[in-house]
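**Q** Any chance you could fold what I've pasted below:
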Amino acid sequence: MSGFDSNPFVHPVDVNPFQDPSVTQVTTTGTEGLQEFNPFSARALDDLSGPTIPVSAPSQPAVLQPTVEPSPRAVAAAAQEELRKQQEELEKKAAELQRKEEELHNRDTSRGKENNWPPLPKFLPIKPCFYQDFNEEIPVDYQKICKRMYYLWMYHCVTLFLNVLACMAYFIADAQFGVDFGLSILWFLLFSPGAFLCWYRPVYKAFRSDSSFSFFFFFFIFSFQVVVYVIQSVGIPKWGNSGWISSISMLGTSKAVAVFMMVVAGFFTVNAVLAITLLKMVHSKYRRTGASFQKAQQEFSQGVVTNNTFQTAASSAAASAVQGAFR
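**A** Below you'll find the predicted structure:
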């Protein structure tokens, strides 16, 4: 309780904080340690002479080599060398193609192209009569229309064969129509190869050699073929055609025969439609080729003059005329 009895307003006793025994002891001890340490003494030197750690030399910094761009002259020289190599390769290929073409030409000249149509077995004594190759002889722009004409000829032959069968059934159902059966056989034997020689081969030659004369010959013959198709589709009795009139007339006698004849009449009708369509297509192709009637006349006159038979006949006539004049 004595602490509470003291007067707080009385001046306190002056106390020196540095006179505290703990502080005095610490300061005295630190001073003595510093005074006793000598960095140049032998003990200090022994402490410093410990194991040394080798210091590695600092690595050299990475230095980027500057890119050296080729000069325009070097670029031009490299491009010229590349072009020279390409030109040499093209010349080699051209020489090889020319050599092969000459070999093919010499082979065709020496022995001629071997006929491949019609494709007959080799054991038969009859050999093919024509050479036909769309990819080799027909230009690319005309191959499609030329093949369509070939397919039309095949369809034409199939229709004539079915017409023979229909007319045979017509004759069996009614004996008075035997004439139609006989004529149908004649039309099949006559018009199948005749169509091939008269209008298909001319259009093939026209597209192959761009011949105006072949084009005009084709148009002249094929126009008659279109008319024949129309007559066959009509089917006039006793004309050897199984058309619409003949087939309708058989409805009262035999419906089965009448239906079969109607099918053949439909084939003839399709033939007529396809023929008219292809005639227009060939005419449009013909107008693009630059052919004309004057060119056809010129080709015909040149063909006649250069024909060996005509030359032989003309020379014989001239020789006989000269001999007669001298006599």
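
**Q** Going by C-alpha atoms from here, please, whenever you check contacts or count neighbours.
**A** OK.

**Q** What's the local residue count around Ala275?
**A** 22 (other CA atoms under 10 Å).

**Q** And for Leu278?
**A** 16.

**Q** what residues are up against it?
**A** Ile145, Arg148, Met149 (CA atoms under 8 Å, 6 or more residues apart in numbering).

**Q** Among the residues you listed, name the buried ones.
**A** The neighbour count (16 or more other CA atoms under 10 Å) marks Ile145, Met149 as buried among the contacts of Leu278.

**Q** And stretch 28-45, end to end?
**A** 27 Å (CA to CA, to the nearest Å).

**Q** tell me which residues in it are buried?
**A** In stretch 28-45, counting by 16+ other CA under 10 Å, buried: nothing.

**Q** That stretch: how far from the chain's middle?
**A** 103 Å (CA atoms, centre = their mean, to the nearest Å).

**Q** Touching that stretch from outside, list them.
**A** Contacts for stretch 28-45 (CA under 8 Å, 6+ apart): none.

**Q** which is the next helix or strand following the helix or strand hosting Val263?
**A** Using DSSP states H and E, Val263 falls within helix 255-288. From helix 255-288 onward toward the C-terminus, using DSSP H and E, the following helix or strand is helix 293-305.

**Q** next up, for comparison:
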Amino acid sequence: MAENNFPPLPRFIPLKPCFYQDFNEIPEQRRSVCKRLYYLWILNSATLAVNLIGCLAWMCGGGGATNFGMAFLWLILFTPCSYVCWFRPIYKAFKTDSSFNFMAFFFVFMAQVVISIIQSVGIPGWGVCGWLATITFFSTNIGSAVVMLIPTIMFTAVAVLSFVALTKVHNFYRGSGGSLGKAQEEWATGAWKNPHVQQAAQQAAMGAAQGAMQQNQYSAAPTYNYDDPM
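**A** I've put the predicted structure just below:
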């Protein structure tokens, strides 16, 4: 059993990492997609941190303290929750070809997309510097509104990238033969949490990928017809 290595906490913090994360254990044809989702999670977390700064400028410009308090809650709650609730399921899904984890990812990540759209809109009092809150505040304090514009743009980018990521993962899953019935079967048999079944599924997925790559190489090779007369 590998030792947990994520999050990479400094040694002076009396806490230990909770998860093991190594992209090399994911089949190569899925690794790049999984890494992009990880970078999307980082971007989302960074956006929440920048939003806290934007809400601080919002408060200093006369916008009240409610938004700053809500922004702090967004940061400390949604940063770890998004990692556990949608990135870990897709990490496990890519690692073991688990339909159950794919479905868990789709269920949570669709909510993530909706939340990102709401954040980019920026309803006042929700603790997010979206377009509505930022544009409205330009008439009150231009300096604060300019600072608020940065997380607004970042929220918009997260919303767009999240929708694109959801579409690509869904197309990948359907293209690989996944279905809701397969996920229900995994749930009924408990295969989604059996480490031996997960290891076998991972080896099967890697073997299938290698076979497909070899087939593509053979099909790309030139063929000659020796029956034609010279």
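
**Q** Would you give the TM-score for this superposition?
**A** TM-score for the superposed chains, counting by TM-score structural alignment, normalised by the length of structure 2: 0.80, backed by 194 aligned residues with a CA RMSD of 1.7 Å.

**Q** preserved in structure 2, out of the contacts of Leu278 of structure 1?
**A** Checked against structure 2 using both residues aligned by TM-score structural alignment, their matches' CA atoms under 8 Å, these keep these contacts: Met149.

**Q** quick revisit: so where is the helix holding Val263 of structure 1 in structure 2?
**A** Using TM-score structural alignment, helix 255-288 of structure 1 lines up with residues 142-175 of structure 2.

**Q** Quick check: buried residues in the matching stretch?
**A** 144-159, 161-163, 165-166, 169-170, 173.

**Q** Repeat that for stretch 178-188 of structure 2.
**A** Gly178, Ala183, Glu186.

**Q** same question, stretch 57-72 of structure 2
**A** Ala57, Trp58, Met59, Gly61, Gly63, Ala65, Asn67, Phe68, Gly69, Met70, Ala71, Phe72.

**Q** Then stretch 40-52 of structure 2?
**A** Leu40, Trp41, Leu43, Asn44, Ser45, Ala46, Thr47, Leu48, Ala49, Val50, Asn51, Leu52.

**Q** Could I get the full set of strands for the stretch 101-250 of structure 1?
**A** In the stretch 101-250 of structure 1, no segments count as strands under DSSP state E, counting those that start in this stretch.

**Q** in it, which spans are helices?
**A** Secondary structure of the stretch 101-250 of structure 1 (DSSP state H, counting those that start in this stretch): helices located at 134-137, 140-173, 178-195, 201-209, 212-234, 244-249.

**Q** how about TSV for these, with distance to Thr309 of structure 1 added?
**A** Listed next are the helices of the stretch 101-250 of structure 1 as TSV, based on distance: least, CA to CA, whole Å:
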stretch	distance to Thr309 of structure 1
helix 134-137	27
helix 140-173	31
helix 178-195	24
helix 201-209	21
helix 212-234	19
helix 244-249	48
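
**Q** Can you tell me the number of residues neighbouring Arg30 of structure 2?
**A** 16.

**Q** and it, what pairs with it in structure 1?
**A** Match for Arg30 of structure 2 (TM-score structural alignment): Tyr142.

**Q** Same check on Met59 of structure 2?
**A** Checking TM-score structural alignment: Met59 of structure 2 goes with Phe171.

**Q** Identify the residues contacting its match.
**A** Contacts of Phe171 of structure 1 (CA under 8 Å, 6+ apart): Phe177, Gly178, Asp180, Phe181.

**Q** now do 6 Å
**A** When the contact criterion is CA atoms under 6 Å, 6 or more residues apart in numbering, the partners of Phe171 of structure 1 are Phe177, Gly178.

**Q** Quickly note the distance from it to Gly182 of structure 1.
**A** 10 Å.

**Q** Distance-wise, check the counterpart of Ser120 of structure 2 in structure 1 relative to Gln98 of structure 1.
**A** Under the alignment by TM-score structural alignment, Ser120 of structure 2 pairs with Ser233 in structure 1. Distance, Ser233 of structure 1 to Gln98 of structure 1, by CA to CA: 53 Å.

**Q** neighbour count winner among these two?
**A** Ser233 (25 against 12).

**Q** How many residues are close by Ala212 of structure 2?
**A** Neighbour tally, Ala212 of structure 2, other CA under 10 Å: 12.

**Q** And it, what's its match in structure 1?
**A** Counting by TM-score structural alignment, Ala212 of structure 2 has no partner.

**Q** Ala212 of structure 2 belongs to a strand, doesn't it?
**A** No: Ala212 of structure 2 is assigned helix when assessed by DSSP: H, G, I helix; E, B strand; the rest coil, not a strand.

**Q** hmm, back to that, got CSV for the buried residues of stretch 40-52 of structure 2, with distance to Ala212 of structure 2 too?
**A** Listed next are the buried residues of stretch 40-52 of structure 2 as CSV, based on distance: CA to CA, whole Å:
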residue, distance to Ala212 of structure 2
Leu40, 29
Trp41, 31
Leu43, 33
Asn44, 35
Ser45, 37
Ala46, 38
Thr47, 39
Leu48, 41
Ala49, 43
Val50, 44
Asn51, 45
Leu52, 47
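
**Q** quick one on the thing from earlier: test my guess that the match of Ser120 of structure 2 contacts Ile245.
**A** No: using CA atoms under 6 Å as the test, Ser233 of structure 1 is too far from Ile245 to be in contact (8.7 Å).

**Q** Distance check, Thr156 of structure 2 against Gly122 of structure 2.
**A** On the measure of CA to CA, Thr156 of structure 2 and Gly122 of structure 2 end up 10 Å apart.

**Q** what's the answer for Met59 of structure 2, then?
**A** Met59 of structure 2 is 15 Å from Gly122 of structure 2, by CA to CA.

**Q** Identify each buried residue in stretch 74-85 of structure 2, please.
**A** Trp74, Leu75, Phe78, Thr79, Ser82, Cys85.

**Q** Same question for stretch 197-206 of structure 2.
**A** Those would be Gln198, Ala201, Gln202, Gln203, Ala205, Met206, for stretch 197-206 of structure 2 by 16+ other CA under 10 Å.
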